[in-house]
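J.: Here's my sequence, what's the structure:
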Amino acid sequence: MTVITLVRHGQTDWNLLGRVQGRTDIPLNDTGREQARAAAEALRDGGYTAIVASPLTRAKETAEIIANALGLAHPVLFDGLVERDYASAEGLTAEDLSALRRRAMGADAETDEDVAARAVDALRSAATAHADAGSAGPLIAVAHGGLIRVLIAVASGGELPREGDRVENGSQHAFRFDADGFALLSSSAIATEA
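T.: Now for the predicted structure:
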């Protein structure tokens, strides 16, 4: 069994503007860097021994800030942890989507099932590599709100997150991975939209 705490990357300017990021590679802003430092403090006493991340700049930089604060080796990057591909919705705001009479998840977006399958494969690979290296202790994985939301939904049988909830930047969500599957152990900073 491996405990992996998923951390959502810190804020970007597109988060601030309400733009759909998806796989568009947007860097952290200063608030996002502060959120990464706050996440590191929240994780400080967790006994974490390694960190992995999505290769997108916002997740990679968040992971580097956390690794430096906790004295962990440089993050290992896993392509399977990238954000959902929102395709034609990327770069649009809620107002843009409303004017187009559609949600962020258009018909051309990556499905929940595909996101979950690749994310679980990446996390299992990270856990296996960690164990093969002789490391013990839990892992940190820095990823994205859409991906974390899907994993929370799968692990909770669709009970969480509730309609209107959002996964906050810098939030932490602990999962247990074992031979039988994975389960949500705890989740912080799921906020209900106003």
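
J.: Please make it C-alpha for all contacts and neighbour counts, starting now.
T.: Noted.

J.: need the strands for the chain, in chain order.
T.: 2-8, 50-53, 76-77, 139-143, 165-167, 172-178, 181-187, 190-192 (DSSP state E).

J.: Rebuild these as TSV, extending it with distance to Val154 and mean neighbour count.
T.: Shown next, in TSV, are these (distance: least, C-alpha to C-alpha, whole Å; neighbours: other C-alpha atoms under 10 Å):
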stretch	distance to Val154	mean neighbour count
strand 2-8	14	26
strand 50-53	20	28
strand 76-77	23	18
strand 139-143	16	29
strand 165-167	15	18
strand 172-178	11	20
strand 181-187	9	16
strand 190-192	16	15
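
J.: I'd like the structure of this one too, to check against the first:
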Amino acid sequence: MRLALIRHGQTDWNLRGLMQGRTDIPLNLTGRQQARAAATGIDRARWDLVVSSTLGRARETAAILAAELDLPVAGAYDDLVEQDFGVAEGSSVAEIDVRWPGRAFEGKEPDDAVGPRGVRALERIAVEHAGARVLAVAHGTLIRHVLGELSGHDPRSYPRLDNLAVSELERAGAAWLVRTVGGVPYADVLPSLVAVGADDADGAATHVAA
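T.: Just a heads-up that it's a prediction; the model follows:
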């Protein structure tokens, strides 16, 4: 199956540079326009359905994409929600490292839990929509952690993903292969990644499902 992880559209907190996490901030007008514009660049014939995280900004982005592409919305998944940043949510991202050196926020979801949680969502989607080609709307940090978990790289070394950036995965047997990162071929992103594992021999990052 093929699956694309798509970051949701802009919110007012994105615009103001605030840490968002699990706080359920809706899309703003620009975010809705971004979703409609992104749909024009997606080949509807390559995809079968749309899913999302359970947070409102992801659900609304998914609904707009589905309407524009005439695809069904086929569910929302708790394991696709953004990392919980605890007490840091609502704070200026520019001040985070000064206020919390090492980003040790009280109430924060552990970094090493985020990627495996996201991969669990992929596995559930693969079971519930076997063989389908799925657009999955989620969140920037969650997506980077998933990509890092799949490729064996530090998620912090993945580039920041813009709103509506699309990262494509392919499931081959029991493995997930990372094909693109924010629309850029994985092979082009690879030189900038910090390895904490091994890469597949053909240059496509791979993760074998448990």
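
J.: Need the TM-score from the superposition.
T.: Overlay of the two chains. TM-score (TM-score structural alignment, normalised by the length of the first structure): 0.85; 186 aligned residues with a C-alpha RMSD of 2.4 Å.

J.: would a markdown table of the strands of the first structure with distance to Ala89 of the first structure be doable?
T.: A markdown table is the format used below for these (distance: least, C-alpha to C-alpha, whole Å):
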| stretch | distance to Ala89 of the first structure |
| --- | --- |
| strand 2-8 | 20 |
| strand 50-53 | 24 |
| strand 76-77 | 25 |
| strand 139-143 | 20 |
| strand 165-167 | 18 |
| strand 172-178 | 26 |
| strand 181-187 | 28 |
| strand 190-192 | 23 |
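
J.: who wins for proximity to Thr24 of the first structure among those?
T.: Thr24 of the first structure sits nearest to strand 139-143 of all the strands of the first structure, at 13.8 Å, using C-alpha to C-alpha.

J.: Counting neighbours, what do you get for Arg46 of the second structure?
T.: Arg46 of the second structure: 12 surrounding residues under other C-alpha atoms under 10 Å.

J.: Next, the contact list for the aligned partner of it in the first structure, please.
T.: Aligning on TM-score structural alignment places Arg46 of the second structure opposite Gly47 in the first structure. By C-alpha atoms under 8 Å, 6 or more residues apart in numbering, the contact set of Gly47 of the first structure is 137-138.

J.: thinking again about what came up before, compare the strands of the first structure and give me the one nearest Arg118 of the first structure.
T.: strand 139-143 (12.5 Å).

J.: measure the most centrally placed residue in the second structure to Asp70 of the second structure for me?
T.: Among the residues of the second structure, the one closest to the centroid is Ile143, at 2.8 Å (C-alpha atoms, centre = their mean). Noted for Ile143 of the second structure: a distance of 25 Å to Asp70 of the second structure, by C-alpha to C-alpha, to the nearest Å.

J.: Over to Val166 of the second structure?
T.: For Val166 of the second structure, the distance to Asp70 of the second structure - C-alpha to C-alpha - is 18 Å.

J.: can you pull the buried residues of stretch 60-77 of the second structure?
T.: Neighbour counts using 16 or more other C-alpha atoms under 10 Å place 60-66, 68-69, 71, 73-77 of stretch 60-77 of the second structure among the buried residues.

J.: Show me what Arg160 of the second structure aligns to in the first structure.
T.: Checking TM-score structural alignment: Arg160 of the second structure goes with Arg166.

J.: Which residue ranges of the first structure form helices?
T.: 13-17, 30-43, 57-70, 94-99, 112-132, 145-155 (DSSP state H).

J.: deepest of these, which one?
T.: Burial among the helices of the first structure, expressed as mean neighbours by mean count of other C-alpha atoms under 10 Å, is greatest for helix 57-70, which shows a mean of 23.
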